[in-house]
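Student: I'd like to go over a predicted model; first the sequence, then the structure.
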Amino acid sequence: MKRLFVCLVFLFVFFGTIVSKPIEDKDIYASIVNWTDQKIVSNVKETIPKIVFDEDDPEFSGKNTATSQGKAHSMARKKAKEKLKVRLSQRLESILFNSDYTIYEYTQVNQQARLRLNSYIGAEKEEYDFQFIKNVLEAKASLAIKGKDGILAHIPMEYGTEPVPEFSEELVPVEFTGLVVDARHLPVKRALFPKIQTDRGLDVYSPLYVKEAYAIETGYIVYRADQNGKLYETKVGKNPYFVLALSVAGKNQTDLVIPTDEAAKFLSHPESRKNITRCRVLILVSQ
């Protein structure tokens, strides 16, 4: 009986990990911001041009026709790439940058950001996947949020200019490998740079506290629906501090408020504060 119980628990945990879905936001074209895997994805379907190789055929060399299968596939890929680039660019600019701006709005008030974003979009950092099915091309393109070719590496942001706040605890400070904020009960909106603050208005997580290299390489923030899987541990380690958010804040409702006493418990240890600078922070949200 005990063995059966252990097997059932294992299957439950394993199955829960497998079916766990990423946190995604979609626009009207079904272009997706995947906040868990840190990428933007868009899909299109393109009809493959008709193949007309007979010079006497009235449609020969006509619009939307090709003289060979290779040419037809090439034409379909070109059209699909053009549409995907537009959709990814539109989706990128509509992402919430922080509690005040979308990415587009941020680039309107920051000329350097506008120039670097334009350069990034023109640099063709997209990854493509093409599948030809009968007379249709199913095409997918993605842009990374993190990494050297990701969005974060090409949008200027002021990082690491202030020290992480320190608290003195009466109890012996405990080292935590990261911070997990549970906001699954709140209407929080996802953004590239949300802040976490105490109920007394003190920021405990902000771009001003983190190291640029960590933000770019691991992502400033990751949103998940659960605490399962290796990627969870990769982000916040084996012993993260878990706290329940009190409310959302900011114009765009992207920032989170946590109790001051909870922040004090987490930030009282120097290694815990160091892990803040390493972006070892994760937010749990509802799907």
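Tutor: Now that the structure is in, tell me what you want to look at. Residues are numbered from 1 along each chain as shown.
Student: going forward, measure contacts and count neighbours with C-alpha atoms only.
Tutor: Will do.
Student: next, Tyr220: secondary structure please.
Tutor: Assigned state for Tyr220: coil (three-state reduction, DSSP: H, G, I helix; E, B strand; the rest coil).
Student: not counting sequence-adjacent ones, nearest residue to it?
Tutor: Cys279 (5.6 Å; CA to CA, 6 or more residues apart in numbering).
Student: buried residues, stretch 256-272. List them.
Tutor: Neighbour counts using 16 or more other CA atoms under 10 Å place 256-260, 263-272 of stretch 256-272 among the buried residues.
Student: oh, I was asking about stretch 79-89
Tutor: Buried, per 16+ other CA under 10 Å, within stretch 79-89: Ala80, Lys81, Lys83, Leu84, Lys85, Arg87, Leu88, Ser89.
Student: quick revisit: wait, the residue nearest to Tyr220 touches Tyr209, no?
Tutor: No - here Cys279 does not reach Tyr209: they are 9.0 Å apart, not a contact under CA atoms under 8 Å.
Student: this is the comparison structure:
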Amino acid sequence: MKRIRLISLLLSLIILSVSLGSKPIEDKDIYASYVNWTDQLIVSNVKETIPKIVFDEDDPEFSGKNTATSQGKAHSMARKKAKEKLKVRLSQRLESILFNADYTIFEYTQVNQQARLRLNSYIGAEKEEYDFQFVKNVLEAKASLPIKGKDGILAHIPMEYGTERVPEFSEDVIPVEFSGLVVDARHLFVKRALFPKIQTDRGLDVYSPLYVKDAYAVETGYIVYRADQNGKAYETKVGKNPYFVLALSTAGKNQTDLIIPTDEAAKFLSHPESRKNITRCRVLILVSQ
């Protein structure tokens, strides 16, 4: 009986540790809008007070500011105000995201006119998804924008993909096929970005937008950040047999790029299928919460 209770306790601890470790990696701004780097979403929340309902024409507040003549009208007014605030906050959060080691998205659009036009078009296209919950006299509203997918940010920001070949190393190593690459940077202070690069300690790029196919970057996301190695989504991104490597340090002005040992890179890139998986964006970075 004691053994059964012990096994049950151990299973509970394992389940608890997995659930705790599965918390998405998020970056929040001052308005509590956030980027969910694990699920590839930008999310914002607001609360809007529902207008007072005044249906008596003799009431002094009838047709006054922040009043409505029916519950349906009051809810409609609250949703409209919430949507206006959410659109602004999502736009602000989007532009403040780090694009790469050198720019935020806003800074990138200042030096790339095509990117500015494409981003303006995307923001105006109303790709947001909304969720509205009425709780007593308050509307709790949430809006989200996808990072990946045909309606995501990556599909609407111009980027130069796949113009170079993934490097091959001359080191004498036995070729082993790996389904993806996992870089553990949980011991480092890493800033998250849409397009981080992974480099060797000799300065050679191992992972870069110049190596990947645009269809994979848009569909799966160029990079995913996680705090753990659990769950189906993890395997979907990097497969069942990824190569694990511990990052040595960060690099770049924005501390978004990662440095790994050259000999580790040589082992991973020794097999043509492993190099092909780089072009498929089968790369994941582990970071601390």
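Tutor: Happy to help now that I have it. Here the structure is a predicted model, which means the values were calculated and not measured.
Student: what's the distance between the counterpart of the residue nearest to Tyr220 of the first structure in the second structure and Val111 of the second structure?
Tutor: With sequence alignment as the criterion, Cys279 of the first structure lines up with Cys281 in the second structure. Using CA to CA, to the nearest Å, Cys281 of the second structure is found at 26 Å from Val111 of the second structure.
Student: next one: Ser17 of the second structure
Tutor: For Ser17 of the second structure relative to Val111 of the second structure (CA to CA), the value is 45 Å.
Student: what's the answer for Arg280 of the second structure, then?
Tutor: Counting by CA to CA, the gap from Arg280 of the second structure to Val111 of the second structure is 28 Å.
Student: ok, the two, which is more surrounded?
Tutor: Arg280 (23 against 11; other CA atoms under 10 Å).
Student: neighbours of the counterpart of Lys191 of the second structure in the first structure, just the number please.
Tutor: Using sequence alignment, the partner of Lys191 of the second structure in the first structure is Lys189. Applying other CA under 10 Å, we find 17 residues neighbouring Lys189 of the first structure.
Student: for the one 10 residues further on, same thing?
Tutor: Around Asp199 of the first structure sit 17 other residues, with neighbours defined as other CA under 10 Å.
Student: quick one: contacts for it?
Tutor: Counting by CA atoms under 8 Å, 6 or more residues apart in numbering, Asp199 of the first structure touches Val257, Ile258, Pro259, Thr260.
Student: how about Val181 of the first structure, secondary structure?
Tutor: For Val181 of the first structure, the secondary structure call by three-state DSSP comes out as strand.
Student: tell me who's in contact with it.
Tutor: Val181 of the first structure is in contact with Phe242, Val243, Leu244, Ala245, Val281, Leu282, Ile283, Leu284, counting by CA under 8 Å, 6+ apart.
Student: hang on, the match of Cys279 of the first structure in a strand?
Tutor: No - counting by three-state DSSP, Cys281 of the second structure is located in no strand; its state is coil.
Student: what sits against it?
Tutor: Val212, Lys213, Tyr216, Ala217, Thr220, Gly221, Tyr222, Ile223.
Student: again, 10 Å this time
Tutor: Cys281 of the second structure is in contact with 180-181, 207-209, 211-224, 237-238, counting by CA atoms under 10 Å, 6 or more residues apart in numbering.
Student: okay, and which of those map to helices?
Tutor: Asp214, Ala215, Tyr216, Ala217, Val218, Glu219, Thr220, Lys237, Val238 (DSSP state H).
Student: in three-state terms, how would the aligned partner of Gln110 of the second structure in the first structure be classified?
Tutor: Aligned by sequence alignment, Gln110 of the second structure pairs with Gln108 of the first structure. With three-state DSSP as the basis, Gln108 of the first structure sits in helix.
Student: next, the closest residue to Gln108 of the first structure other than its chain neighbours: secondary structure please.
Tutor: Nearest residue to Gln108 of the first structure in three dimensions, chain neighbours excluded: Arg114, at 6.8 Å (CA to CA, 6+ apart). Here Arg114 of the first structure is recorded as helix under three-state DSSP.
Student: any idea how far Lys63 of the first structure is from Arg114 of the first structure?
Tutor: Taking CA to CA, one finds Arg114 of the first structure at 37 Å from Lys63 of the first structure.
Student: Leu117 of the first structure too?
Tutor: According to CA to CA, Leu117 of the first structure and Lys63 of the first structure sit 35 Å apart.
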